[in-house]
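Asker: this is the structure alone, sequence omitted:
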């Protein structure tokens, strides 16, 4: 995998957010690949709880400035960047004042999901793709972690399917046990349908709970990784119906297992 390019897209990454299985695994996957000579880029949302001064985030003017359309509304895209200390890895942050300024991640002070989490996920997916296009950086592998990043596979496979930069990219989605209770906005499917004019493609989002959002990601991925030792039973059963390579949960030899998995995907073996 040396000299190959892997784009890691995650809802959460340490050290910018608290340590969880998801934030640690997505960071370690990128770190391990980087240590083996793989070219890496990490993308995550710029949540308002991230201390920009402490982590030395700064806006990249040449990448910012465009508007992304979400549900027929123009939303300004701001790109910020930082480097993870000691690792020499760049992290790009997708930002927007309305979606990400609030001092919280997914829920309010009453632990209720933000009503615009669906639009935040759409904006994040589009923001990642548009930024990578501006960087003119064609990834061999795109590894997606976390439900807020899970719109990326369907947008790459459908909305951006004519984009030559991603023609050879293989999409990997990691599945985790932690998610959220309840549903996102009931209009989630309609908002995605604004971009992707195929109701069959957005059918899972008609009931936008955690499992269905991940089903949508799986259907549009080239491979799947078990990021947790156990995942929701409904996801496990659904995965059995999909003809994609699956990497089981790895803890002790995660570094080698992930790299071998990436290599097999790129080589088509």
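Answerer: Great, that's in hand. Keep in mind that this is a model prediction, so the values were computed, not measured. Numbering: from 1, shown residues only.

Asker: alpha carbons only for contacts and neighbour counts from here, please
Answerer: Will do.

Asker: count the neighbours of the residue nearest to residue 169 when sequence neighbours are not counted for me.
Answerer: Distance criterion CA to CA, 6 or more residues apart in numbering; nearest residue to residue 169, sequence neighbours excluded, is residue 140 at 4.6 Å. By other CA atoms under 10 Å, the residues close to residue 140 number 23.

Asker: swap in residue 98?
Answerer: 11.

Asker: that one: which element?
Answerer: helix 97-100 (DSSP states H and E).

Asker: included below, for side-by-side comparison, is a second structure:
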């Protein structure tokens, strides 16, 4: 029997844990639809915001995954990982927790606009924490689909810091941009302080960086792609099949 294709969804928010945009409900529905459309195994990773009611959603810490030191510039930050299950769906959601980055009462779209670098640091910590957790899980995804600017560093990290690692070197990257990007440029100076290798993409926004380094982009319904990228179908129940087709095209090296 052929092994199921592994898909990791990375998003700044997922229903029912956090929702400020359409991405939250999209990422909630796609894994279930994808399982119905083909032989796919999906997992989800998101930040563990202080606004999430841990008792209501039955969150609990995964001791064997917690304690990882996530590199951030010249230092490291220690990660706590929690997990929850989505009701009525065979789906695990892993939540990356850290008091400095997710301990306040705001979601990314509600962040103080006077702290643009803090937003980028929060996104980068979440993205690195996600990939470090995947390595610790020893769960190698065939595809990593990043949703929204909050996950926009993932394609860059896969192409640079994690390109030579045994577990992630063959993972294909998909990016879905949103309209929530704070627009702060990732300057060469900031990249150096954060330990990022931009490969000539300095001064791009996080979303622009994600689109540059990803293997494929697929846009949200209602967006206006300018370069022929695919776009999610307007009908909710068609998106899982659409995504399964795109994933299979990528895995079979057939141009989408």
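Answerer: Sure thing, it's come through. Note that the coordinates shown come from a computational prediction; the quantities given were computed from them, not determined experimentally.

Asker: list the contacts of the residue nearest to residue 169 of structure 1.
Answerer: Contacts of residue 140 of structure 1 were listed using CA atoms under 8 Å, 6 or more residues apart in numbering, and they are 4, 5, 6, 7, 168, 169, 170, 266.

Asker: also residue 67 of structure 2?
Answerer: 78, 79, 80.

Asker: circling back: PyMOL command for the buried members of the contacts of residue 140 of structure 1?
Answerer: Restricted to buried positions by 16 or more other CA atoms under 10 Å, the PyMOL selection for the contacts of residue 140 of structure 1 reads:
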select buried, resi 4+5+6+7+169+170+266
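
Asker: compared with structure 2, how much does the helix holding residue 98 of structure 1 deviate?
Answerer: Compared with structure 2 after fitting, helix 97-100 of structure 1 has a mean deviation of 0.9 Å; criterion: mean CA distance after the TM-score superposition for structure 1.

Asker: quick one on the thing from earlier: what does the residue nearest to residue 169 of structure 1 correspond to in structure 2?
Answerer: Using TM-score structural alignment, the partner of residue 140 of structure 1 in structure 2 is residue 142.

Asker: out of the contacts of residue 140 of structure 1, name the ones that lie in helices.
Answerer: residue 266 (DSSP state H).

Asker: let's have the contacts of residue 140 of structure 1 in JSON lines, adding distance to residue 225 of structure 1.
Answerer: Below are the contacts of residue 140 of structure 1 laid out as JSON lines (distance: CA to CA, whole Å):
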{"residue": "4", "distance to residue 225 of structure 1": "19"}
{"residue": "5", "distance to residue 225 of structure 1": "18"}
{"residue": "6", "distance to residue 225 of structure 1": "15"}
{"residue": "7", "distance to residue 225 of structure 1": "15"}
{"residue": "168", "distance to residue 225 of structure 1": "20"}
{"residue": "169", "distance to residue 225 of structure 1": "17"}
{"residue": "170", "distance to residue 225 of structure 1": "13"}
{"residue": "266", "distance to residue 225 of structure 1": "15"}
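
Asker: what's the matching residue for residue 119 of structure 1 over in structure 2?
Answerer: So residue 119 of structure 1 corresponds to residue 121, using TM-score structural alignment.

Asker: where exactly do the strands run in structure 1?
Answerer: Listed in chain order, the strands of structure 1 (DSSP state E) span 5-10, 39-45, 58-59, 67-70, 73-76, 78-84, 89-95, 141-145, 170-175, 223-226, 246-247.

Asker: out of those strands, nearest to residue 199 of structure 1?
Answerer: In terms of CA to CA, the element of these nearest to residue 199 of structure 1 is strand 67-70, at 17.6 Å.

Asker: so where is the closest one in structure 2?
Answerer: So strand 67-70 of structure 1 sits over residues 69-72 in structure 2, by TM-score structural alignment.

Asker: circling back to that earlier point, pull out the buried members of the contacts of residue 67 of structure 2.
Answerer: Applying 16+ other CA under 10 Å to these flags 79, 80 as buried.

Asker: just to revisit the earlier point, which one of the contacts of residue 140 of structure 1 is nearest residue 237 of structure 1?
Answerer: residue 170 (23.0 Å).

Asker: same list, the strands of structure 1, but as CSV with distance to residue 237 of structure 1 please.
Answerer: Below are the strands of structure 1 laid out as CSV (distance: least, CA to CA, whole Å):
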stretch, distance to residue 237 of structure 1
strand 5-10, 24
strand 39-45, 29
strand 58-59, 43
strand 67-70, 32
strand 73-76, 37
strand 78-84, 37
strand 89-95, 33
strand 141-145, 20
strand 170-175, 13
strand 223-226, 13
strand 246-247, 13
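
Asker: residues making contact with stretch 158-166 of structure 2?
Answerer: Contacts of stretch 158-166 of structure 2 (CA under 8 Å, 6+ apart): 157, 168, 169, 173, 197, 213.

Asker: tell me the buried residues in stretch 234-248 of structure 2?
Answerer: Going by neighbour count (16+ other CA under 10 Å), the buried part of stretch 234-248 of structure 2 is 239, 240, 241, 242, 243, 244, 245, 246, 247.

Asker: quick check: the alignment partner in structure 1 of residue 161 of structure 2 vs residue 202 of structure 1, distance?
Answerer: By TM-score structural alignment, residue 161 of structure 2 lines up with residue 159 in structure 1. The gap separating residue 159 of structure 1 from residue 202 of structure 1 is 12 Å, by CA to CA, to the nearest Å.

Asker: repeat that for residue 131 of structure 1.
Answerer: In terms of CA to CA, residue 131 of structure 1 sits 24 Å off from residue 202 of structure 1.

Asker: what's the answer for residue 185 of structure 1, then?
Answerer: Between residue 185 of structure 1 and residue 202 of structure 1 the computed distance is 14 Å (CA to CA).

Asker: also residue 146 of structure 1?
Answerer: Residue 146 of structure 1 is 19 Å from residue 202 of structure 1, by CA to CA.

Asker: so for these two, which residue has more residues nearby?
Answerer: residue 146 (22 against 19).

Asker: residues contacting the closest residue to that one other than its chain neighbours?
Answerer: Leaving out its chain neighbours, the residue that sits closest to residue 146 of structure 1 by CA to CA, 6+ apart is residue 11, at 5.1 Å. Residue 11 of structure 1 makes contact with 23, 44, 45, 145, 146, 147, 148, 149 under the criterion CA under 8 Å, 6+ apart.

Asker: quick check: the second one vs residue 198 of structure 1, distance?
Answerer: It stands for residue 44 of structure 1. Following CA to CA, the distance that separates residue 44 of structure 1 from residue 198 of structure 1 is 28 Å.
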